[in-house]
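Peer 1: structure of the sequence below:
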Amino acid sequence: MTHIHPTQAAEFWEARYQGVERIWSGRPNPLLVREVSGLRPGTALDLGCGEGADAVWLASQGWRVTAADISRTALERAAGHAAEAGVSDRISWERHELGVTFPEGSFDLVSAQFLQSPVPWDQDGALRRAAAAVAQGGTLLIVMHAGWPSWQDEPPFDAEFPTLEGTLAALALPEESWSVETLDTVRKQSVSPEGVDGFRDDNVWRIRRTGA
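Peer 2: Next up, the predicted model:
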């Protein structure tokens, strides 16, 4: 059997999750809740699901969720959280390195929350595949940081943050088949590890597939 070596991205994220008992808060992303609460539940794809808070929330709202992440450790924790919440039967967990492999099928909702990484990868390609996975009448929801927190004097690594129009252009969605419903920058309060108050801006794209 051929041994497949993990990529730099897979190694980075696996090491990050294994290094601590929990990375994320366990609460769903507020902008996901804001944008999805008015939608009729159907099938959902949660890309970069991490420890599963968004997938668990979607399932609790009646969605049938396919949740994907690059880290086996994250997926194991996420499955545990789903069991604790009593929604395991509504979620399937899949390991994917989204720049390389992608979940099969089409979905009423495809959610990509903060698919940003210090390790180089094909972000635009993954987002285009996310759009391709949206069923007719379905919704693509993307949320990404628009810049560093206001208190971040020395960024820990070089990063190119997406703009609202830049990501729309990279998606290259035909206007006759897609309708932009949310194109928004949201400022949220942020506190540094040292306790310095500040803010961070996030960009939101909610786009509905109106045609084939």
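
Peer 1: please make it C-alpha for all contacts and neighbour counts, starting now.
Peer 2: Fine.

Peer 1: what residues are up against Trp13?
Peer 2: Listed by C-alpha atoms under 8 Å, 6 or more residues apart in numbering, the contact partners of Trp13 are Ile70, Ser71.

Peer 1: give the buried residues for the host helix or strand of it.
Peer 2: Under the criterion of DSSP states H and E, Trp13 resides in helix 8-18. Along helix 8-18, these residues count as buried under the neighbour rule (16 or more other C-alpha atoms under 10 Å): Ala9, Ala10, Phe12, Trp13, Glu14, Tyr17.

Peer 1: dump the residue contacts of the fifth one.
Peer 2: The neighbours of Glu14, taking C-alpha under 8 Å, 6+ apart as the test, are Ile70, Ser71, Arg72, Thr73, Ala74.

Peer 1: of those residues, closest to Leu173?
Peer 2: Ile70 (26.2 Å; C-alpha to C-alpha).

Peer 1: ok, that closest one to Gln18 distance?
Peer 2: For Ile70, the distance to Gln18 (C-alpha to C-alpha, to the nearest Å) stands at 13 Å.

Peer 1: next secondary structure after the helix ranked longest in the chain?
Peer 2: Looking across the chain with DSSP state H, the single longest helix is helix 72-85. Sequence order places strand 91-95 as the next helix or strand after helix 72-85, per DSSP H and E.

Peer 1: please give me the structure for this one as well, since I'd like to look at both together:
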Amino acid sequence: MSHGPEHWDARYADTDRPWLSAPSGTVACALSGLAPGRALDVATGIGRHAVWLASSGWQVTAVDFSAVGVAQGRARSDQVEWVVADVLTWSPDTTYDLVLAAYVQLGVAGVRRLGGWLAPGGRLVVVGHALRNLTDGVHGPRDPAFLHTEQGLRDGAAGLEVERLEEVLRPDEDGTAIDLLLVARR
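Peer 2: Got it, this is the predicted structure:
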């Protein structure tokens, strides 16, 4: 449920994307207090979360199907293992203490797939635009197929212990964006 690599290559080639440089406040809050370990950042784009995680002591693998995004990430940090691949067909050769999917909508099967890559005690963190954002929020995709629902995330986390599943409001100068946050533990 996403645009293909060519779309994202063109988008990342546009250098006027200030929101791509710093980690999401929601992600930073959700991960605060976790001891660093092995982390996987899926659909990393230019790696804003991967670079931040590595600078915070995590051993990070970052995966995206946009070669342009990965090249930009690689230029920002050599402390991350960068992989050009589609997370819906790629599989890691290890398990992770953290699997992060920020602002990518992979559907129930995709979220379930990510949960399978967790080490015992590892956490899956998914944050993205909520379906309610379409009618009540600002920014984000305008197609419902690209938006999260609580039930979809709960179904994707089946077999994991859901620690948090909640709406997160992100106010800015244009209004308030509405996201969903899932934190689930194996």
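
Peer 1: in CSV: the buried residues of helix 8-18 of the first structure, plus distance to Pro103 of the first structure.
Peer 2: Output for the buried residues of helix 8-18 of the first structure, formatted as CSV (distance: C-alpha to C-alpha, whole Å):
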residue, distance to Pro103 of the first structure
Ala9, 18
Ala10, 17
Phe12, 21
Trp13, 19
Glu14, 19
Tyr17, 22
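
Peer 1: which members of the residues you listed are the farthest-apart pair?
Peer 2: Ala9 and Tyr17 (12.5 Å).

Peer 1: now which residue in the second structure aligns to Phe102 of the first structure?
Peer 2: In the second structure, Phe102 of the first structure lines up with Ser91, judged by TM-score structural alignment.

Peer 1: got it, and Gly48 of the first structure?
Peer 2: With TM-score structural alignment as the criterion, Gly48 of the first structure lines up with Ala43 in the second structure.

Peer 1: gap between that match and Asp14 of the second structure?
Peer 2: For Ala43 of the second structure relative to Asp14 of the second structure (C-alpha to C-alpha), the value is 18 Å.

Peer 1: between the two, who's got more neighbours?
Peer 2: Ala43 (25 against 9; other C-alpha atoms under 10 Å).

Peer 1: skipping its backbone neighbours, what lies nearest the more buried one in space?
Peer 2: Asp64 (4.5 Å; C-alpha to C-alpha, 6 or more residues apart in numbering).

Peer 1: hang on, the one you found packs against Val42?
Peer 2: Yes: if you go by C-alpha atoms under 8 Å, Asp64 of the second structure and Val42 touch, sitting 6.4 Å apart.

Peer 1: comparing the two, which residue is more hemmed in?
Peer 2: Neighbour totals were compared for Asp64 of the second structure and Val42, and Val42 leads with 27 against 23 (other C-alpha under 10 Å).

Peer 1: all helices of the first structure, in order?
Peer 2: 8-18, 30-36, 53-60, 72-85, 123-132, 164-171.

Peer 1: elements contacting the fourth one?
Peer 2: In this case it means helix 72-85 of the first structure. Contacts defined by 3 or more C-alpha pairs under 8 Å, 6 or more residues apart in numbering; DSSP states H and E place helix 72-85 of the first structure against helix 8-18, helix 53-60, strand 91-95.

Peer 1: count the neighbours of Thr176 of the second structure for me.
Peer 2: By other C-alpha under 10 Å, 16 other residues sit near Thr176 of the second structure.

Peer 1: that older thread, make TSV from the helices of the first structure and add distance to Pro149 of the first structure to it.
Peer 2: Shown next, in TSV, are these (distance: least, C-alpha to C-alpha, whole Å):
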stretch	distance to Pro149 of the first structure
helix 8-18	21
helix 30-36	17
helix 53-60	23
helix 72-85	25
helix 123-132	21
helix 164-171	18
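
Peer 1: quick one: which of the ones you listed is nearest Gly198 of the first structure?
Peer 2: helix 30-36 (18.0 Å).

Peer 1: check the mean deviation of that closest one from the second structure.
Peer 2: With mean C-alpha distance after the TM-score superposition for the first structure, helix 30-36 of the first structure departs from the second structure by a mean of 1.0 Å once superposed.
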